[in-house]
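Asker: Sequence and predicted structure below; questions after.
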Amino acid sequence: MEVLALAGKQTPLFAEYKESNGKTIDFGGWDLPVQFSSIKEEHHAVRSKAGLFDVSHMGEIRVTGKGTMDYLQTILTNNVKRAKIGACQYNAMCYEDGGTVDDLVIYKFSEEEVLLVVNASNIEKDFEWLKQHANTDVKVENESEHFAQLAIQGPLAENVAQKLTKTDLSEITFFRFKSEVNFANKLVLISRTGYTGEDGFEIYCSPNDAVHLWRSILSAGESEGLLPCGLGARDTLRFEAKLALYGQELSKSITPVEAGIGFAVKTDKEENFLGKNVLKRQKELGAKRKLVGLEMMDKGIPRTDYEVFYKEKKIGFITTGTQSPTLQKNIGLALIDSEYKELGTEVEVQVRKRRLKAKVVSTPFYKRS
């Protein structure tokens, strides 16, 4: 195992990376695998077959109590009261000015119990934010150390996972979950969710069971072409599907509406939530900035933070960019002034000392059929 810039925090699967030739990097204070074989090979495996990811660095915060729904309605942008028991729901948590504290997924066990799955780099910040705005009707607990999380993604994900459980996984539909599932002889929570643009499952388990599950899934998936996958492929896959990454498409200075996740912002719900007034104006009048897709016309790759120009005017910046393994094109997501958002608009990207031509294209870049 090649180790680069070790930072300290390790998931229960750290020792397993060596068995699959994982190359680790520092990611938000965690030692995580960037790749096992190659980013492109892992990317294509998920698009055509299946891939296995260790996402145990993600955070889990549980909210319980009789006031759970009312409390979450005031701190999250989506309408949590509309989510059914046993459903997952994508959400954002905002500051008063509409900037994003974090984006997250909730798991609704009951009207009085919800699990929030948050980004690894934001665990402590989110926990403090949630506690700061809590009342005596709810209890907020950071349970991140009690969970490990694996993700099986790809068109053959169900085939692989079904080998390890008698539970009919076809009954777990998109953005639904089931707890207390016997999976490879361990009790887990399993949801039909993911961060790749493909079908798949995320499995929440005890950290003590993570190694057994990792090995069991690799074994079950061998005949299906499943590969262990790292952060590199996770990033190119989510980028092609236009799934936001906190710190790039979303941040303290970028609102959910600007980032294109306005579908998770329900300004018509009765309750006031943090940032509601700003986000409501942006939804009704249009945000001044918009996240768009760019395709390079000149030869060059648009990288994060590269500046975008229209003639001589700076109009925004690249949030994420790469050569798409699926499309074989140099593409990027850019947050730009909304007046330049129309499809086909030609702009320029500052790539080192040169300005290279690009055009606004539709997103997501990739959508599974």
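Answerer: Great, that's in hand.
Asker: Please make it C-alpha for all contacts and neighbour counts, starting now.
Answerer: Fine.
Asker: which element is Thr193 on?
Answerer: Here Thr193, judged by DSSP states H and E, is contained in no helix and no strand.
Asker: give the contact list for it.
Answerer: 174-176, 199-202 (CA atoms under 8 Å, 6 or more residues apart in numbering).
Asker: Filter the residues you listed down to just the ones in strands.
Answerer: Those of the contacts of Thr193 mapping onto strands are 200-202, per DSSP state E.
Asker: quick one, strands of the stretch 1-150 of the chain?
Answerer: 2-3, 23-27, 30-35, 51-54, 59-64, 88-94, 100-110, 113-118, 139-142, 148-153 (DSSP state E, counting those that start in this stretch).
Asker: Redo those strands as CSV? Include mean neighbour count and distance to Tyr195.
Answerer: Listed next are the strands of the stretch 1-150 of the chain as CSV, based on neighbours: other CA atoms under 10 Å; distance: least, CA to CA, whole Å:
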stretch, mean neighbour count, distance to Tyr195
strand 2-3, 12, 25
strand 23-27, 20, 17
strand 30-35, 24, 16
strand 51-54, 26, 10
strand 59-64, 22, 15
strand 88-94, 23, 12
strand 100-110, 21, 11
strand 113-118, 21, 13
strand 139-142, 17, 22
strand 148-153, 27, 8
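Asker: Please produce JSON lines containing these, extended by distance to His43.
Answerer: Shown next, in JSON lines, are the strands of the stretch 1-150 of the chain (distance: least, CA to CA, whole Å):
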{"stretch": "strand 2-3", "distance to His43": "20"}
{"stretch": "strand 23-27", "distance to His43": "16"}
{"stretch": "strand 30-35", "distance to His43": "10"}
{"stretch": "strand 51-54", "distance to His43": "8"}
{"stretch": "strand 59-64", "distance to His43": "24"}
{"stretch": "strand 88-94", "distance to His43": "24"}
{"stretch": "strand 100-110", "distance to His43": "24"}
{"stretch": "strand 113-118", "distance to His43": "24"}
{"stretch": "strand 139-142", "distance to His43": "32"}
{"stretch": "strand 148-153", "distance to His43": "10"}
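Asker: let's bring in a second model and compare:
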Amino acid sequence: MSQDCKKLVLHDKHASLGARFAPFAGFEMPMHYTGIKDEHACVREKVGIFDVSHMGAFYLEGADAVRAIDHIVSNDISSLPMGKAAYTVMCVEAGGIVDDLIVYKLADNKVLAIVNASRAAVDFEHMNKHLAGKVKLTNRSDDFVMLAVQGPSAEAVVNPLVVAELKDLVYYGAVETKLVSGVAVTVARTGYTGEDGFEILIPNAQASTFYDQLMEAGRAYGIQPIGLGARDTLRLEAKLPLYGHELSLDINPLEAGLHWVVKLGKEVPFVGQDALVDLKGAGLKRRLRGVIMRERGVLRPDYPLFAGAEQVGVLCSGGPSPTLGYSIGIAYIAIAHADDKDGVEVEIRGKRSPVELTTKPFYKRG
């Protein structure tokens, strides 16, 4: 393991639980414990706990906090009710994506932004560059442990441990509350798995005890620790994008299918808005699509896609779906072929196999 990798606050706990580690975004992260397929099924059918403390946590505080973040991100944070979160993106002036993130409107003068670990330093610099008004931006990523409890039994596990009544917390709702032990925490009904669940920020000093409490509360529900390997297969089945794969500075949110988080008419113009207006008017050249291969074989990133002799796309992500039993992927497809019902093939080691394109998630709970 590289000596340059940071260790999570709960590293030793994960090691004691049998974690196998690998470098990811500058951290030594648990990849799996009992195995990816087993952990994947646990989250789909029961409940699992992830340590996602590698994610960045930025606070914007001050009288202009909401207006300031609205200038930086594409979604309309000003129109959010208090205690709600929004998935959104930050763009450069040319329209490319700096990062995707979740913004939590905790108060009129307090906003929390959770960003990708691999982009945290870039994101903080980008936010500082475009910050305006009476607002202070603080990077508090090292102050908290972030745990994600995900799966059908997530509410039953977390609810007894917190003061807030979680059945009243709507999807993408967020609340600053306390544990029954008195420790201040932030709880959000968000996740990256396609299942119900919660992401919880807790101060470092109290994190180990809380992790143990979650494991004990979840024992009756079959809770297991879950690594990043299963987190990736879960997000792929839900067709959720990953920065560096489906999103990058060379990709704009419109072609990424994120038009629903791009509010071109909101009150506060955002960085990259003018470019996106122009790109929308000119027409998109490619669209993001799901790819299904029912024949034997495994879709992998960078595999090319063809319609006849013409290469029409390339896979950004891919792998076997533990839930569905066949291989799935995500790719950008040339606009002329983005809605093709058949005739698209993937090339794997010189051999072509037919695939299906879809605009829908591969898996949807319920």
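Answerer: Here it is on my side, so go on. Worth saying up front: this structure is predicted, and the values here are computed from it rather than measured.
Asker: How alike are these chains, TM-score-wise?
Answerer: TM-score for the superposed chains, counting by TM-score structural alignment, normalised by the length of the second structure: 0.95, backed by 366 aligned residues with a CA RMSD of 1.6 Å.
Asker: farthest-separated two in the contacts of Thr193 of the first structure?
Answerer: Farthest apart among these by CA to CA are Arg176 and Asp199. That separation is 12.6 Å.
Asker: Give me the common contacts of the two.
Answerer: Joint contacts of Arg176 of the first structure and Asp199 (CA under 8 Å, 6+ apart) are 192-193.
Asker: What are the contacting residues of stretch 15-25 of the second structure?
Answerer: 1-2, 5, 28-34, 54, 117-118, 225, 227.
Asker: what residue of the second structure takes the place of Val292 of the first structure?
Answerer: Aligned counterpart of Val292 of the first structure in the second structure: Arg289 (TM-score structural alignment).
Asker: Its match looks like it's in a helix, true?
Answerer: No - assessed with DSSP: H, G, I helix; E, B strand; the rest coil, Arg289 of the second structure is strand; it does not lie in a helix.
Asker: what about it, how many residues close to it?
Answerer: As a burial measure, Arg289 of the second structure scores 25 neighbours (other CA atoms under 10 Å).
Asker: Check Glu165 of the second structure too.
Answerer: Residues near Glu165 of the second structure, counting by other CA under 10 Å: 12.
Asker: Over to the one 5 residues further on?
Answerer: Using other CA under 10 Å, Val170 of the second structure has 13 other residues around it.
Asker: and what of the one 3 residues further on?
Answerer: The number of residues packed near Gly173 of the second structure is 22, by other CA under 10 Å.
Asker: cool, Glu158 of the first structure as well?
Answerer: Applying other CA under 10 Å, I find that Glu158 of the first structure has 19 neighbouring residues.
Asker: mind checking the SS state of it?
Answerer: Glu158 of the first structure - assigned by three-state DSSP - is helix.
Asker: Is Ala205 of the second structure located within a helix, as I assumed?
Answerer: Yes - per three-state DSSP, Ala205 of the second structure lies within a helix segment.
Asker: Tell me which residue of the first structure lines up with it.
Answerer: Matched by TM-score structural alignment, Ala205 of the second structure corresponds to Asn208 in the first structure.
Asker: Now do the contacts for that match.
Answerer: Pro12.
Asker: any idea how far Glu2 of the first structure is from it?
Answerer: 25 Å (CA to CA, to the nearest Å).
Asker: what's the neighbour count on the counterpart of Ala264 of the first structure in the second structure?
Answerer: Using TM-score structural alignment, the equivalent of Ala264 of the first structure in the second structure is Val261. By other CA under 10 Å, the residues close to Val261 of the second structure number 17.
Asker: Check the spacing between Val261 of the second structure and Val89 of the second structure real quick.
Answerer: Where Val89 of the second structure is concerned, Val261 of the second structure sits at a distance of 7 Å (CA to CA).
Asker: list residues touching both of these two?
Answerer: 74-75.
Asker: Please name the nearest non-neighbouring residue to Ile75 of the first structure.
Answerer: Residue nearest to Ile75 of the first structure in three dimensions, not counting chain neighbours: Phe273, with 5.3 Å by CA to CA, 6 or more residues apart in numbering.
Asker: Alignment lookup: the one you found to the second structure.
Answerer: Checking TM-score structural alignment: Phe273 of the first structure goes with Phe270.
Asker: just Tyr90 of the first structure next, same as before
Answerer: Tyr90 of the first structure maps onto Tyr87 in the second structure, with residues paired by TM-score structural alignment.
Asker: wait, doesn't that match sit right on Val103?
Answerer: Yes - judged on CA atoms under 8 Å, Tyr87 of the second structure makes contact with Val103 at a distance of 6.5 Å.
Asker: picking that back up, count the neighbours of the residue nearest to Ile75 of the first structure for me.
Answerer: By other CA under 10 Å, neighbour count at Phe273 of the first structure equals 22.
Asker: separation between it and Leu237 of the first structure?
Answerer: From Phe273 of the first structure to Leu237 of the first structure the distance is 32 Å (CA to CA).
Asker: Please apply the same query to Val80 of the first structure.
Answerer: Taking CA to CA, one finds Val80 of the first structure at 28 Å from Leu237 of the first structure.
Asker: Please convert the contacts of Thr193 of the first structure to CSV, extending it with distance to Asp268 of the first structure.
Answerer: Formatted as CSV, those follow (distance: CA to CA, whole Å):
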residue, distance to Asp268 of the first structure
Phe174, 25
Phe175, 22
Arg176, 24
Asp199, 31
Gly200, 32
Phe201, 31
Glu202, 31
